[in-house]
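J.: this one's sequence-less:
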């Protein structure tokens, strides 16, 4: 089990400073093989109707917890989960049980999102936050998703929708593949970024805002972007998927459309073959 956690630590935190690495290493060590406890009164349903038995012991479980902090659409990422679950089901049908636990600010927002996205997977609306209180989950949203074995013990921790490396790790464990830490130093390159933060200022919340980030490959190997994730579904990013040759640049075209007036402070995370990966970019402003 230890090798899974160590691999996750290496892949997920290569860009952290030493103090943060130690903090996260301690977190992963704490949760390694820890059993997730489920309150007896928890009820999982599909679209509020069909009750699901979450105590089945002959499957893997992937459980994700979403608290009440932040905007609902930013935290849920239903589209990403549906794509991931489709892949898992196509490779290992009936081998993995997905469970979603929400501690929402507004229950109506959760139900509206479930209906709009036609989300037909087991969901628990935990109004008392009882699951979190029993297990004391990490505060960082990136560490509120767990891959469990049939005894509900943690095999890996991390959100596969936010990080493609974690998704890859989960799939390897589920399919019974050997987890080997590869030495990828010879494939790494370096990048320079024109700016890491763009300020939109004050703008009409009903009007779409656009931004451009430019990444230049200043290393000796092709730059490959594995994936880009955003902290909110209100952000779209377009870019050329081809490798970027040394000395060349790639442009990320970012579009933001507010759902309502808000202070804008959103993150765009770029996963690529650099030692500084993931690269964090920000757009900031006031949607009025």
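T.: Ah, there it is. Note that the coordinates shown come from a computational prediction; the quantities given were computed from them, not determined experimentally. Numbers count the residues shown, from 1 in each chain.
J.: Every contact and neighbour count from this point should use C-alpha atoms.
T.: Noted.
J.: so where do the helices sit in the chain?
T.: Assigned by DSSP state H, the chain shows helices spanning 2-12, 18-31, 72-76, 78-91, 107-116, 130-135, 164-174.
J.: and of these, who's closest to residue 287?
T.: helix 72-76 (16.1 Å; CA to CA).
J.: one step back: need the helices of the chain in JSON lines (columns: mean neighbour count and distance to residue 283).
T.: Formatted as JSON lines, the helices of the chain follow (neighbours: other CA atoms under 10 Å; distance: least, CA to CA, whole Å):
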{"stretch": "helix 2-12", "mean neighbour count": "17", "distance to residue 283": "23"}
{"stretch": "helix 18-31", "mean neighbour count": "14", "distance to residue 283": "24"}
{"stretch": "helix 72-76", "mean neighbour count": "18", "distance to residue 283": "15"}
{"stretch": "helix 78-91", "mean neighbour count": "14", "distance to residue 283": "22"}
{"stretch": "helix 107-116", "mean neighbour count": "14", "distance to residue 283": "25"}
{"stretch": "helix 130-135", "mean neighbour count": "16", "distance to residue 283": "31"}
{"stretch": "helix 164-174", "mean neighbour count": "18", "distance to residue 283": "22"}
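J.: Structure two is appended below for comparative analysis:
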């Protein structure tokens, strides 16, 4: 029994190098299709100086560059000081949609916030950001 176990282990180790040399997929078109499914007008926005105590609306616009409708499944602001709105209906191929963030400018000073967007074309979330300075 001991010889059988040792023989089996040796066989596994003998064939392991063959599996280690399996080449990666050479199809960058799939990655490019997913990456280009939504073309954002801007993924980062500098809003500059904004007055304290007055909410600021930041709008991120995009175009569906696929051949099928895309649905925004989830939009998650990074903190409670930001709320979000977005295009609720499916965005047809070639059409535009939006994600809006409303930042509550309560505290003076510089800020940088993010909004994470998940769509039907990719389960990998896209992070949009905006920054500025709240002045009193």
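T.: Yep, that arrived. For clarity, every value in this text was computed on a predicted model and none was experimentally measured.
J.: Next, the TM-score between them, please.
T.: Scored against TM-score structural alignment, normalised by the length of structure 2, the superposed chains reach a TM-score of 0.67; 101 aligned residues with a CA RMSD of 1.8 Å.
J.: one step back: possible to save the helices of structure 1 as JSON lines with distance to residue 273 of structure 1?
T.: JSON lines is the format used below for the helices of structure 1 (distance: least, CA to CA, whole Å):
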{"stretch": "helix 2-12", "distance to residue 273 of structure 1": "11"}
{"stretch": "helix 18-31", "distance to residue 273 of structure 1": "19"}
{"stretch": "helix 72-76", "distance to residue 273 of structure 1": "26"}
{"stretch": "helix 78-91", "distance to residue 273 of structure 1": "22"}
{"stretch": "helix 107-116", "distance to residue 273 of structure 1": "35"}
{"stretch": "helix 130-135", "distance to residue 273 of structure 1": "35"}
{"stretch": "helix 164-174", "distance to residue 273 of structure 1": "12"}
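J.: wait, which of those helices is closest to residue 215 of structure 1?
T.: Distance to residue 215 of structure 1, taken as CA to CA, is lowest for helix 164-174 among these, at 19.8 Å.
J.: Structure 2: matching residues for the closest one?
T.: No residues of structure 2 are matched to helix 164-174 of structure 1 when aligned by TM-score structural alignment.
J.: Out of the helices of structure 1, flag the one nearest residue 288 of structure 1.
T.: helix 72-76 (18.9 Å).
J.: Trace the closest one over to structure 2 and give me the residue numbers.
T.: On structure 2, no counterpart of helix 72-76 of structure 1 exists by TM-score structural alignment.
J.: mind checking how far the strand ranked longest in structure 2 is from the chain centre?
T.: For structure 2, the strand with the greatest residue count under DSSP state E is strand 122-135. Between the centre of strand 122-135 of structure 2 and the centre of its chain there are 10 Å (CA atoms, centre = their mean, to the nearest Å).
J.: got a list of contacts for it?
T.: When contacts are defined by CA atoms under 8 Å, 6 or more residues apart in numbering, strand 122-135 of structure 2 is touched by residues 34, 43-52, 58, 105-119.
J.: Tell me the residue in structure 1 aligned with residue 77 of structure 2.
T.: Under the alignment by TM-score structural alignment, residue 77 of structure 2 pairs with residue 230 in structure 1.
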